[in-house]
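Participant: Everything below, folded, please.
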Amino acid sequence: MKRMLINATHPEELRVALVDGQRLFDLDIESSTREQKKANIYKGRITRVEPSLEAAFVDFGAERHGFLPLKEISKEYFKKSPGQIEGKINIKDVVSEGQEVIVQVDK
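Facilitator: Sure, this is the predicted structure:
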């Protein structure tokens, strides 16, 4: 059974968890002291490409870098067109460190 659990016992922090049975599948913590970044759009720069995770890390001005999975990268940012790539797409072949991207914060 899917349920939403809300913990608002502290006025400065709100926690919302989505669970399916005993499995947690989403957790969102909002703090009144922290600037809300979720859903905001930023111009960022790729700081690291990690082939083992099939993802890139993006500096968009926050304390921590954002995680950008390959499947979420628009083909417009690819260095090579998908037709030029044979077989499985490797993230190192399509984006590079220092490349600027537009990102939207999801979590």
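Participant: use CA for all of it now, contacts and neighbours both
Facilitator: Fine.
Participant: Do a quick rundown of the helices in this structure.
Facilitator: Taking DSSP state H as the criterion, the chain carries its helices at 91-94.
Participant: where along it do the strands fall?
Facilitator: Along the chain, counting by DSSP state E, strands occupy 2-10, 13-20, 23-31, 41-50, 55-59, 66-69, 100-104.
Participant: highest average neighbour count across those?
Facilitator: strand 55-59 (a mean of 22; mean count of other C-alpha atoms under 10 Å).
Participant: measure the residue lying closest to I102 once chain neighbours are set aside to M4 for me?
Facilitator: Closest residue to I102 apart from its sequence neighbours, by C-alpha to C-alpha, 6 or more residues apart in numbering: K43 at 4.6 Å. Separation of K43 from M4 (C-alpha to C-alpha, to the nearest Å): 33 Å.
Participant: One more sequence to fold, the one below, so I can look at both together:
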Amino acid sequence: MDKNILIQWAIAKVIREARNALDISQVQLADFSGLSYPFISDVERGNVGVSIAALLQIAEVLKVEASELMRRIEAELKRGPQEPEKVPGRPRKMDKKTGATAASATKE
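Facilitator: Alright, predicted model coming up:
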């Protein structure tokens, strides 16, 4: 297995766990860190690498020392990180009268 992929998976797990511990959304993490929501989403799905600058911004928002974040990532690597769970996006609101989702209702 490609070592870069394993690193991305470890980072994904550590960031998701720290974000969930603070009970903030990916959108909030993106807003507070100055990074984009699609980037944060890709990071947490293990799809992209992360620069040190981005890790520092994320660590600050997560109220974790950057060194502690790295320690957690290293520990996850030693455990043998697993591919992040690919969770679908949030459910769309359904119109009670028509039964259509909000997205399909706007297309009509």
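Participant: After superposition, what is the TM-score?
Facilitator: After superposition, the two chains reach a TM-score of 0.23 (TM-score structural alignment, normalised by the length of the first structure), with 44 aligned residues with a C-alpha RMSD of 4.5 Å.
Participant: if we can go back for a sec, mind putting the strands of the first structure in TSV, distance to D93 of the first structure included?
Facilitator: Formatted as TSV, the strands of the first structure follow (distance: least, C-alpha to C-alpha, whole Å):
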stretch	distance to D93 of the first structure
strand 2-10	40
strand 13-20	36
strand 23-31	32
strand 41-50	10
strand 55-59	12
strand 66-69	14
strand 100-104	16
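Participant: Out of those, which is closest to K92 of the first structure?
Facilitator: The minimum distance between K92 of the first structure and the strands of the first structure falls on strand 41-50, with 6.6 Å, by C-alpha to C-alpha.
Participant: which residues of the second structure fall in helices?
Facilitator: Counting by DSSP H, the helices of the second structure are 3-22, 26-33, 37-44, 52-61, 66-79, 102-107.
Participant: Dump those helices to TSV, plus mean neighbour count.
Facilitator: Formatted as TSV, the helices of the second structure follow (neighbours: other C-alpha atoms under 10 Å):
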stretch	mean neighbour count
helix 3-22	19
helix 26-33	17
helix 37-44	19
helix 52-61	17
helix 66-79	15
helix 102-107	10
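Participant: how about the residue nearest to I102 of the first structure, what does it touch?
Facilitator: F60, E100, V101, I102, V103 (C-alpha atoms under 8 Å, 6 or more residues apart in numbering).
Participant: Out of those, which is nearest to D20 of the first structure?
Facilitator: Closest approach between the contacts of K43 of the first structure and D20 of the first structure, by C-alpha to C-alpha: V103, at 29.4 Å.
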